[in-house]
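Student: Make a model of this:
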Amino acid sequence: MIKAIIFDFDGVIVDSFHFHFEKVKAFSGVDISDEQFRSLHYGNFFEHNLEAIKNIEWEKYRDYVYTEQREISVDENIKRDIEKLSQNYHIFIISSGGERNIFACLETNNIHHHFQKIMGLETCQSKQEKFENLIQEYGLKKEEILFVTDTLGDIKEANNVGIKTIAIVGNYSKKEILEIGNPLLIIHNFEELLPFLEKLQK
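Tutor: Below is the predicted model of the structure:
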């Protein structure tokens, strides 16, 4: 039985691809293509091979985008579903983004109180390590967890721990890219998640 759901943040809870694409270019002063930006998410985000932005200090980038990122709106349907999910599951966020930024955005959208913990850039750069830390801290078993993400790199790190993933097709990743990671399910929007979980738990 599934007891906990871990969400990625960017591309899953907020549609932030174009925001970060433009901000990374402005912050770094480097003009990369959208496909190059997508490729950063095919493995661990911090271990990419894109030389043009290899030297970005991501802690400084986090602070650079804070004021605007906190104002990004979460879709009303996603807010509704997060509230429903929080009534039946322990829900968490594991992200490569800044924890302060994520919390501020959730707070702006009045959904921060639904999440038990946010693990981001400040915790460590490895999502695999974050999964392992979360399992230990909350006494969870990997088979009791689902991870909802929109990138191949995330699926790979969850696979390394033995956590099943639900992948959402979006601006960060096309379906054929997500399929490489062999997720449990591929969906095209957040609203498909709740009906699937209801069937899964029967």
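Student: okay, CA-based contacts and neighbour counts for the rest of this
Tutor: Noted.
Student: separation between His18 and Asn159?
Tutor: Distance of His18 to Asn159, given as C-alpha to C-alpha, to the nearest Å: 28 Å.
Student: oh sorry, the question was meant for Lys60
Tutor: For Lys60 relative to Asn159 (C-alpha to C-alpha), the value is 30 Å.
Student: Let's compare: structure for the following, please.
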Amino acid sequence: MHNKIPKLILLDFDGTMADTFKEMVDINNKLHKELGTDPIDYLEAIQLREVPMRDWLRIIEIPIWKVPKFIRTIINELEKRISTLELFPDMKNVIQSLSDKDIVLGVITTNSKENVREFLNLNGLKQISFVKHTDFLSGKTGVIKETLNEFKLSEDEVIYIGDTVGDIKDAKRAGIKCIAVTWGYNTEVLLKKYEPAAVANKPEEILQLLNFQ
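Tutor: Coordinates of the predicted model:
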């Protein structure tokens, strides 16, 4: 996929590093009256993985003006659960292997920087150099471009790793390649429709795609 070793790899958090999908469903169901949403069972939630995340808002009937409150509530509740969130199996080894190649690693997330930093600390992920936040509705393209300028890197020196259609689109708009991972919020079938640079079905495949194995 990529003959040139990247100098910077940007990672998504929810669904790429941390398994937050079940927590998100649980929070919605417990607080659905406060959030103004419909409760959803887990099997229905699994089916949501087959559509882009922005379509979830329509399916669970969240009007666009309520989205900021919905996101804030989810993030605040996740803060209470950070210690119980799981790092996806083998992601720690992948992150260490990338760091061993002298690649700078950073996180760009719609979650809070505080949540992500606490999770990184709890899981001993000191290899992550920085965490940047962006609003869900704004997307990640602007922050990606700012990061390229900050590090004085060209587009072909940076890769984004994410789990959603939005991640693929945002990376493309910023002019960088995206490795889409299939263990998060969107399915492999859906992700492939949006033509990421490559698809990883398990964490160690990231290293294979970068020719590190």
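Student: okay, Lys60 and Asn159 of structure 1: which has more neighbours?
Tutor: Higher neighbour count among Lys60 of structure 1 and Asn159: Asn159, with 16 against 11, using other C-alpha atoms under 10 Å.
Student: helix or strand for the residue mapped onto the more buried one from structure 2, which one?
Tutor: Asn159 of structure 1 maps onto Lys172 of structure 2 when the alignment is built from TM-score structural alignment. Here Lys172 of structure 2 is covered by helix 165-173, with elements defined by DSSP states H and E.
Student: again with Gly124 of structure 2
Tutor: Counting by DSSP H and E, Gly124 of structure 2 is part of no helix or strand.
Student: That one -> structure 1?
Tutor: So Gly124 of structure 2 corresponds to Asn110, using TM-score structural alignment.
Student: how deep is that match tucked in, by neighbour count?
Tutor: 12.
Student: My read is that Asp81 of structure 1 contacts Pro195, right?
Tutor: No - judged on C-alpha atoms under 8 Å, Asp81 of structure 1 makes no contact with Pro195 at a distance of 10.3 Å.
Student: circling back: now do the contacts for the match of Asn159 of structure 1.
Tutor: Cys178 (C-alpha atoms under 8 Å, 6 or more residues apart in numbering).
Student: roughly how far apart are Phe37 of structure 1 and Asp31 of structure 1?
Tutor: The gap separating Phe37 of structure 1 from Asp31 of structure 1 is 10 Å, by C-alpha to C-alpha.
Student: And for Met1 of structure 1, nearest residue in space, chain neighbours not counted?
Tutor: Glu144 (5.8 Å; C-alpha to C-alpha, 6 or more residues apart in numbering).
Student: What residue in structure 2 is paired with that neighbour?
Tutor: Per TM-score structural alignment, Glu144 of structure 1 is aligned with Glu157.
Student: ok, now which ones touch its match?
Tutor: Applying C-alpha under 8 Å, 6+ apart to Glu157 of structure 2 gives the contacts Lys4, Ile5, Pro6, Lys7, Leu8.
Student: Looking at structure 1, which of these hold up?
Tutor: Of these, the ones still in contact in structure 1 (both residues aligned by TM-score structural alignment, their matches' C-alpha atoms under 8 Å) are Lys4, Pro6, Lys7, Leu8.
Student: now the residues you listed as TSV including distance to Ile62 of structure 2?
Tutor: Formatted as TSV, the kept ones among the contacts of Glu157 of structure 2 follow (distance: C-alpha to C-alpha, whole Å):
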residue	distance to Ile62 of structure 2
Lys4	43
Pro6	39
Lys7	39
Leu8	36
